[in-house]
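**Student:** Whatever this is, show me its structure:
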Amino acid sequence: MAKQLTILFWGFIYGEVIGYISAALSGGTFSPLFSGLFAMVVGLLLVNGLNYFVKSPTK
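**Tutor:** Predicted coordinates for the structure are as follows:
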């Protein structure tokens, strides 16, 4: 559970930073809520998807 919360927290932080930089470079509008939530969902799906496909070797 703590791993999932950490992914959500850092996904939100990185989403804010990347969203702000991309909005500034493209001249678009910056939506903090959308960029943070979108990055949270994408990060959660990617990490859980990778954990599904990458298994630790059994002894």
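**Student:** Every contact and neighbour count from this point should use C-alpha atoms.
**Tutor:** Fine.
**Student:** Am I right that residue 32 is in contact with residue 17?
**Tutor:** No: counting by C-alpha atoms under 8 Å, residue 32 does not reach residue 17; the two are 9.3 Å apart.
**Student:** Now the second one, please; I'll put the structures next to each other:
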Amino acid sequence: MAKQLTILVWGAIYGEVIGYVLSALSGTAFDPAMSAVIPAIGGLIAINLLSLFVKSPEKK
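**Tutor:** Next comes the predicted model:
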């Protein structure tokens, strides 16, 4: 559970930064809500899909 919360927080932080920079470069209006929500959900989906493929080694 802590891994998912960490991904949500960092996804929102990185989304805000990237969204601000891209809106400044393109000259469009900055929307903080969408810049935080979309990367956070995308990161959550990505980390959960990645955990399906990467398994921890079994102990003998």
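**Student:** after the lengthiest helix in structure 1, next one along is what?
**Tutor:** For structure 1, the helix with the greatest residue count under DSSP state H is helix 2-26. Once helix 2-26 of structure 1 ends, the next helix or strand along the chain (criterion: DSSP states H and E) is helix 32-53.
**Student:** and that next one, which stretch of structure 2?
**Tutor:** Aligning helix 32-53 of structure 1 against structure 2 (TM-score structural alignment) gives residues 32-53.
**Student:** Mean per-residue distance, that stretch versus structure 1.
**Tutor:** Stretch 32-53 of structure 2 differs from its equivalent in structure 1 by a mean of 0.6 Å after superposition (mean C-alpha distance after the TM-score superposition for structure 1).
**Student:** If you count neighbours, what's buried in the longest helix of structure 1?
**Tutor:** Of the residues in helix 2-26 of structure 1, 7, 8, 9, 11, 12, 13, 14, 15, 16, 19, 20 count as buried by neighbour count, 16 or more other C-alpha atoms under 10 Å.
**Student:** Can you spell out which helices and strands pack onto that helix?
**Tutor:** helix 32-53 (3 or more C-alpha pairs under 8 Å, 6 or more residues apart in numbering; DSSP states H and E).
**Student:** Tell me the buried residues in the helix it packs on?
**Tutor:** Judged by neighbour count (16+ other C-alpha under 10 Å), helix 32-53 of structure 1 contains these buried residues: 35, 36, 37, 38, 39, 40, 43, 44.
**Student:** Might you report the residue contacts of the fifth one?
**Tutor:** Listed by C-alpha atoms under 8 Å, 6 or more residues apart in numbering, the contact partners of residue 39 of structure 1 are 11, 12, 14, 15.
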